[in-house]
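Asks: pasting the sequence and the predicted coordinates here, then a few questions.
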Amino acid sequence: MSSPVRLRAALLAPAVILTALATAPAARAVEVAPSTPQIDTLERINRTGVIRLGHRESSIPFSYMDRSTGRPIGYAVDLCTRVVANLRRDLKRPELKIEWVQVAAADRIPALLDGRIDLECGNTTNTAERRQKVAFTVPHFLTGAKILSKKAVGIDNLDELEGKRVAVTKGSTGEALVKEQAKMRRNAPQPVPVKDNAEAFATVDKNAADAFITDDILLLSFKANANNPADWQLNARMLSVEPLAMAMRRDPAWQKLVDAAMTRIIVDGEINAIYNKWFMQPTPPRNVVLNVPMSPLLRASFVAPSANPAF
């Protein structure tokens, strides 16, 4: 195993994040009347004995494929696995099986709505727009969008994106941000839409795009796992503030069980060991240590976990 690569997290001060959370439209909680679910999730789980969990292909360290085992791994994957362990107990169904289903940013919400998956275990931002279609459980991470580029290009802010090619994952908040910037600027940035985060990074790596915009923690991971991390740079300032949480269908009985399971994982302190495993210890595929301690704001949110935080 190679020596751990230790990175310092470029995180905003809690007070700054609190201000951003209070003013960010995409992350502000809104009351949305629940719709009648087309799928009775619990009935199907009880009938089939299977819970379908959606995972991502390359959202390191949240949800990605371990090529050595062919299985999904990551922070969100571990949390989902613990949620299922709690559900087995609550439903008195210890034999319940997990069926893993790979989804992409562009089809994760449709996969919930059409029943391909019951719970999405990735790095999905809880936004007002998405809450019109699906529900979210308690946030497990707070992040924000940043810009990753090669040092030779050296993009440090949104103004420097003018006229540049920007790799974005289809269906992501990064894609929405770039499209919004394109409407506001005379020399608009040019979105380069791709299917997933690994392809977005590869697009910049081979100079088919000038920058990649997504959650800062994902960009830290891609930079750390690059062949030459020193060739890459992250801009200093977050462009948004985004609470990440597991998504599920708007099915009240199902939501109540998942929320209770996730709350138990937080209140009992299980989440601390899972967090440290993925953000403070060596992780696949390159034995990288991200060295991102839990932020004071995230820790504070765990004191009184809520699926409807005031973000």
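Replies: Nice, thanks for sending it over.

Asks: only C-alpha atoms from now on, for both contacts and neighbour counts.
Replies: OK.

Asks: residues of stretch 46-53 that come out buried?
Replies: Burial within stretch 46-53, assessed by neighbour count using 16 or more other C-alpha atoms under 10 Å, is assigned to 51-53.

Asks: adding distance to Ser301, write those residues out as JSON lines.
Replies: Listed next are the buried residues of stretch 46-53 as JSON lines, based on distance: C-alpha to C-alpha, whole Å:
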{"residue": "Ile51", "distance to Ser301": "28"}
{"residue": "Arg52", "distance to Ser301": "28"}
{"residue": "Leu53", "distance to Ser301": "25"}
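
Asks: out of the residues you listed, which one sits closest to Pro296?
Replies: Pro296 lies nearest to Leu53 out of the buried residues of stretch 46-53, by C-alpha to C-alpha, at 29.6 Å.

Asks: show me what contacts the closest one?
Replies: With contact taken as C-alpha atoms under 8 Å, 6 or more residues apart in numbering, Leu53 is in contact with 80, 98-101, 117-121.

Asks: next one: Arg249
Replies: If you count contacts by C-alpha under 8 Å, 6+ apart, Arg249 has them with 37, 112-113, 118-119, 133-135, 255.

Asks: please repeat the previous calculation with a cut-off of 7 Å.
Replies: The neighbours of Arg249, taking C-alpha atoms under 7 Å, 6 or more residues apart in numbering as the test, are 112-113, 118, 134-135.

Asks: rewinding a little: make JSON lines out of the buried residues of stretch 46-53 and add distance to Pro243 and secondary structure.
Replies: Output for the buried residues of stretch 46-53, formatted as JSON lines (distance: C-alpha to C-alpha, whole Å; DSSP: H, G, I helix; E, B strand; the rest coil):
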{"residue": "Ile51", "distance to Pro243": "25", "secondary structure": "strand"}
{"residue": "Arg52", "distance to Pro243": "23", "secondary structure": "strand"}
{"residue": "Leu53", "distance to Pro243": "20", "secondary structure": "strand"}
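
Asks: ok, second structure coming up, stack it against the first:
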Amino acid sequence: MQLRKVTAVAATALVLSVTATACGGGGKDSSGSGSGGGKIKIGIKFDQPGLGLKQPNGTYAGFDVDVATYVAGKLGYKPGQIEWVETKSADRENALARGDVKFIAATYSITDERKQKVDFAGPYLLAHQDLLVKKDSTISKGTDLNGKKLCSVTGSTSAQNVQKTIAPKADLRKYSGYSECIAGLQSGAVDALTTDDSILAGFAAQDRYKGQFKLAGLKLSNENYGIGVKKGDSATVTKINSALTSMVSDGAWQKAVTKNFGPADYKNEPAPKIGVIVK
């Protein structure tokens, strides 16, 4: 009889111990508070200087990285609790749907088509399609591109947009990546490179290219960069929008712009208003 009482007490203690562990003791936090030593997974690009770049020493740098780090901080996560996940353009919607990441900050333009699959916070940057040319280039408007070699990456519609709208006789050259286009521009193999001005500024701001290139300032399109969140997660969208508002008001947003794009003399737009999409 005495043995049964002791066994019952021990069983009760075991149940209480397991319950306490399950409720709070150091497991991954999914509430967004960052408490309990949890981590947060954030999607970024790994190959875009000035925006999202994995550096040789294993650290990450760029405007998107700075924005995401600030937002994570407002959600309760310290930099050491962030796990960066590479999210290529073609896999961004799937990564959110699978729950691979909590949110994505990766030159992710807000479009009606994408809003059918994911929710967006922001926008946090208004970019434009532009041209990058050599510092001494006389190219200043789209029509100057007729007969000139225009580079863009395979699969991009940027070069076709230039050819369709302002320079029908531009000689399109497609490379596998922007790094190859930049190298071609440096060597003279191409006369101009086109994509979002923020991406162009990021590449031009690299130490090895400083002072060699300039943006033409054509503003051929409006690209509203947003932070992608899993469809239906309105609570996270609200929290991120609040964080972005704080980042602008306390000066951290402009500081990040200057740090990451300044060397390319990037004439950025003012911080966009949250929820306002520029068509």
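Replies: Good, I have the coordinates. From a predicted model like this one, the values you see are computed outputs, not experimental measurements.

Asks: got a TM-score for the pair?
Replies: After superposition, the two chains reach a TM-score of 0.69 (TM-score structural alignment, normalised by the length of structure 2), with 244 aligned residues with a C-alpha RMSD of 3.6 Å.

Asks: hang on, the earlier thing: can you tell me which of the contacts of Leu53 of structure 1 end up in strands?
Replies: Secondary structure from DSSP state E places 98-101, 119-120 of those in strands.

Asks: so what's the residue count around the counterpart of Arg131 of structure 1 in structure 2?
Replies: Alignment note: Arg131 of structure 1 maps to Lys115 in structure 2; criterion TM-score structural alignment. By the criterion of other C-alpha atoms under 10 Å, Lys115 of structure 2 has 13 neighbours.

Asks: quick one: Lys115 of structure 2 from Ala252 of structure 2, how far?
Replies: Lys115 of structure 2 sits at a distance of 28 Å from Ala252 of structure 2 (criterion: C-alpha to C-alpha, to the nearest Å).

Asks: so which of the contacts of Arg249 of structure 1 persist in structure 2?
Replies: Contacts conserved in structure 2 for the contacts of Arg249 of structure 1, using both residues aligned by TM-score structural alignment, their matches' C-alpha atoms under 7 Å: 112-113, 134-135.

Asks: give me the most central residue, structure 1.
Replies: Most central in structure 1 under C-alpha atoms, centre = their mean is Asn123, positioned 1.3 Å from the mean C-alpha point.

Asks: ok, now which ones touch that one?
Replies: Here Asn123 of structure 1 is in contact with 62, 244-245 (criterion: C-alpha under 7 Å, 6+ apart).

Asks: is it in a helix, a strand, or coil?
Replies: Going by DSSP: H, G, I helix; E, B strand; the rest coil, the secondary structure assigned to Asn123 of structure 1 is coil.

Asks: any idea how far Lys195 of structure 1 is from Ala105 of structure 1?
Replies: Between Lys195 of structure 1 and Ala105 of structure 1 the computed distance is 7 Å (C-alpha to C-alpha).

Asks: so for the two, which sits in the more crowded spot?
Replies: In this comparison of Lys195 of structure 1 against Ala105, neighbours counted by other C-alpha under 10 Å, the higher total goes to Ala105 at 21 against 15.

Asks: hang on, the earlier thing: list the residues that contact both of Lys195 and Ala105 of structure 1?
Replies: 169-170.

Asks: show me where the stretch 151-279 of structure 2 has its strands.
Replies: For the stretch 151-279 of structure 2, the strands identified by DSSP state E, counting those that start in this stretch occupy 171-175, 192-196, 213-215, 223-230, in order along the chain.

Asks: so which of the ones you listed is nearest Pro272 of structure 2?
Replies: Sorting those by C-alpha to C-alpha, the top spot, which is the nearest, belongs to strand 223-230 at 8.6 Å.

Asks: what does Ala104 of structure 1 correspond to in structure 2?
Replies: In structure 2, the position corresponding to Ala104 of structure 1 is occupied by Lys88, as judged by TM-score structural alignment.

Asks: grab the nearest non-local neighbour of Gly38 of structure 2.
Replies: Here the nearest residue to Gly38 of structure 2 in space, its sequence neighbours aside, is Lys28; by C-alpha to C-alpha, 6 or more residues apart in numbering that works out to 4.2 Å.

Asks: before we move on, back to that, now go through the kept ones among the contacts of Arg249 of structure 1 and say which are in strands.
Replies: When strands are assigned by DSSP E, the members of those inside them are Ala135.

Asks: Phe203 of structure 2 -> structure 1?
Replies: Aligned against structure 1 by TM-score structural alignment, Phe203 of structure 2 finds its counterpart in Phe222.

Asks: separation between its match and Leu297 of structure 1?
Replies: Counting by C-alpha to C-alpha, the gap from Phe222 of structure 1 to Leu297 of structure 1 is 24 Å.

Asks: compare these two (neighbour count), which wins?
Replies: When neighbours are counted by other C-alpha under 10 Å, Phe222 comes out ahead of the other of Phe222 of structure 1 and Leu297, with 22 against 15.

Asks: any idea how far Leu87 of structure 1 is from that one?
Replies: As for Phe222 of structure 1, its distance to Leu87 of structure 1 is 33 Å (criterion: C-alpha to C-alpha).

Asks: do Arg44 of structure 1 as well
Replies: From Arg44 of structure 1 over to Leu87 of structure 1 the distance is 14 Å, taken as C-alpha to C-alpha.

Asks: same thing with Ile17 of structure 1?
Replies: For Ile17 of structure 1, the distance to Leu87 of structure 1 (C-alpha to C-alpha) stands at 33 Å.
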